[in-house]
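# Okay, here's the prediction I keep looking at, along with the sequence it came from:
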Amino acid sequence: MTKKLMAEVFGTFILVFFGCGSAVLMGEQIGMLGISIAFGLAIVAAAYSIGAISGAHLNPAVSLGFLMSGRMPAGEFAGYVLAQIAGAILGALVVFLIASGKTGYSLAVNGLGQNGFGPGYLGEYTMGAALIFELVATFVFVCVILAATASHVSAASTALAGLAIGLTLAAIHLVGINVTGVSVNPARSIGPAIFVGGKAIADLWVFIVAPLAGGAAAGLAHASGFFRPAGVQAEAKGRASAV
């Protein structure tokens, strides 16, 4: 279990360091497309480095989806969430330490890639728009993860799961960076917000509640058999009846 938790710390660190780091350190040079790709590639890097150890959840909403779908023991959930938050905080801290080395950098002005909404934040979308985007995007994201890593998926397809998940996160960023900066991950939001404070902390509840709701809904959808082929679903029901 300790090895799994350390893997989650490291993997979530990778996500925040690559993703938020690209926004803070290279944002003007690479733009939103580059930032989207960075977040996607971070998932790919983590999936293929620690996926075999912890499953590379990197995200409390993903872990909740696994829990609700019956694919994660309840006893592991809290540990995973704490490890993910710790990794995100470490990632944000390293980005801050690097950014602070640039003349003219201001945490209050330049931030740490924190999420937000409303007046003064990127596209200035409303709280309602932020909630809808984060809920729907997280639902889609976790559905893809659960489906791509399901037991009925072929070994060849499973080997490509990390790439599919990373591309999905990149696509989500292409749609939503202007709306909320894209969270779909409470840990990713908590890390930068702790250092930035102010509005980032005030807005943080949206990036906890909406992603967790989306992840839970995806887990329940997966548990219902919606994402399993008909034959597999029937077989699973048959085993349950036999028990």
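Cool, got the structure.

# can we go C-alpha only for contacts and neighbour counts from here?
Will do.

# Strands of this structure, residue ranges please.
Remark: no strands are assigned in the chain by DSSP state E.

# Number of residues surrounding residue 82?
Burial measure for residue 82: 16 neighbouring residues, criterion other CA atoms under 10 Å.

# List the contacts of stretch 106-122.
Defining contact as CA atoms under 8 Å, 6 or more residues apart in numbering, one finds that stretch 106-122 is touched by 20-21, 23-24, 92, 95-96, 100, 123-127, 130, 178-183, 189, 192-193, 195-196, 199-200, 203-204, 207.

# Which of those residues are buried, as a ChimeraX select command?
Buried members of those, defined by 16 or more other CA atoms under 10 Å, are picked up in ChimeraX with:
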select :20,21,23,24,92,95,96,124,125,127,130,178,179,180,181,182,183,189,192,193,195,196,200,203,204,207
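
# Pasting the second one now:
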Amino acid sequence: MIRKFAAELIGTAVLVLFGCGAAVLGGFDIVGQLGIALAFGFAIVAMAYGIGPVSGCHVNPAVSFGAFVAGRMSAKDMLVYWVAQFIGALLGAFILGMIAKTGFAQLGQNGFEAGSPGGYSLQAGMIFEIVATAIFLIVILGVTGRKGHGAFAGLAIGITLAVIHIVGIQVTGVSVNPARSFGPAVLVGGQALSQLWLFIVAPLIGAAIGGVLFRLNLLEPEA
């Protein structure tokens, strides 16, 4: 479990550093929305093959929760993963803040209404985060299942995360990951911290939906 804890901590830190880093250090003017989306997707692909054999590369409390709901993870292991993921996200955001010219004022934090890149409402943000996270979990649980395509799982998951970002960056900046939102919000504070609740609640609801579909064998392949 110590190895899994370390893997999840490092993996989540890398996701936040590279994904949010593309938004902060590259930005829309340099790498654009597509570049930011690919940075999140590629970071997941890299970590899937780097730490996947150790921990499964959840690097996301919603993924761990979805796996728990689906019956693929114990509550004890899930809680250990959560601690590692939140610490890792905070570490990744801290490193980014130490590098960025703007310091800790802008760390790629998520938001709605005034905090949304495109000015989208709370309702729009809630719907997007729930639906996107549910889809993300369906892909993850499907490709990592007993009849999944293990060797290509990392690619499928990374591509899905990139597509989610291409569609949703203007809505909320895209969370689908409570830890990814937690790290930047805690260090930025203010509005980002006050809106953090949405990016914890909505991804967990979406993850539960995805997990239940597999728990009820509605999406599990026939034996």
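It's in. Since the model is a prediction, treat every value here as computed from it, not as a measurement.

# How much space separates the residue positioned nearest the centre of the first structure from residue 65 of the first structure?
By CA atoms, centre = their mean, the first structure has its centre lying nearest to residue 185, at 3.8 Å. Separation of residue 185 of the first structure from residue 65 of the first structure (CA to CA, to the nearest Å): 12 Å.

# I'd assumed residue 207 was in contact with residue 134 of the first structure.
Yes: if you go by CA atoms under 8 Å, residue 134 of the first structure and residue 207 touch, sitting 7.2 Å apart.

# Which neighbours do those two have in common?
Shared contacts of residue 134 of the first structure and residue 207, defined by CA under 8 Å, 6+ apart, comprise 183-184.

# In helices, which of the contacts of stretch 106-122 of the first structure fall?
Of the contacts of stretch 106-122 of the first structure, the ones assigned to helices by DSSP state H are 20-21, 23-24, 92, 95-96, 127, 130, 178-180, 189, 192-193, 195-196, 199-200, 207.

# Skipping its backbone neighbours, what lies nearest residue 144 of the first structure in space?
residue 165 (6.8 Å; CA to CA, 6 or more residues apart in numbering).

# residues contacting the residue nearest to the centre of the first structure?
Per CA under 8 Å, 6+ apart, neighbours of residue 185 of the first structure: 59-62, 138, 207-208, 211.

# what do we get in the second structure for it?
Mapped onto the second structure by TM-score structural alignment, residue 185 of the first structure lines up with residue 177.

# Please, where are all the helices along the first structure?
Going by DSSP H, the first structure shows helices at 2-54, 60-68, 74-99, 107-110, 127-148, 155-159, 161-180, 186-196, 199-202, 206-223, 230-242.

# Pick the most deeply packed of these.
helix 60-68 (a mean of 27; mean count of other CA atoms under 10 Å).

# what's the mean gap between that helix and the aligned bit of the second structure?
Superposed on the second structure, helix 60-68 of the first structure shows a mean distance of 0.4 Å to its aligned residues (mean CA distance after the TM-score superposition for the first structure).

# Would you mind measuring from residue 82 of the first structure to residue 190 of the first structure?
Distance from residue 82 of the first structure to residue 190 of the first structure, by CA to CA: 11 Å.

# do the same with residue 92 of the first structure
9 Å.

# mind listing what residue 203 of the first structure touches?
Per CA under 8 Å, 6+ apart, neighbours of residue 203 of the first structure: 115-117.

# May I ask which of those residues has the most neighbours?
residue 116 (30 neighbours).

# Tell me which residue of the second structure matches up with that residue.
Checking TM-score structural alignment: residue 116 of the first structure goes with residue 111.

# Could you find the closest non-adjacent residue to residue 169 of the first structure?
Nearest residue to residue 169 of the first structure, sequence neighbours excluded (CA to CA, 6+ apart): residue 40, at 5.3 Å.

# Now do stretch 195-212 of the second structure: which range of the first structure does it align onto?
The aligned range for stretch 195-212 of the second structure is 203-220, by TM-score structural alignment.

# returning to that earlier point: surely the residue nearest to residue 169 of the first structure is in contact with residue 172?
No: counting by CA under 8 Å, residue 40 of the first structure stays clear of residue 172, with 9.3 Å between them.

# List the residues that are in contact with both of these two.
Overlap of the contact sets of residue 40 of the first structure and residue 172 (by CA under 8 Å, 6+ apart) is empty.

# what's near enough to touch the closest residue to residue 161 of the first structure other than its chain neighbours?
Spatially, and ignoring its direct neighbours in sequence, residue 161 of the first structure is nearest to residue 148 (5.4 Å; CA to CA, 6+ apart). Contact analysis of residue 148 of the first structure by CA under 8 Å, 6+ apart lists 157-158, 161, 164-165.
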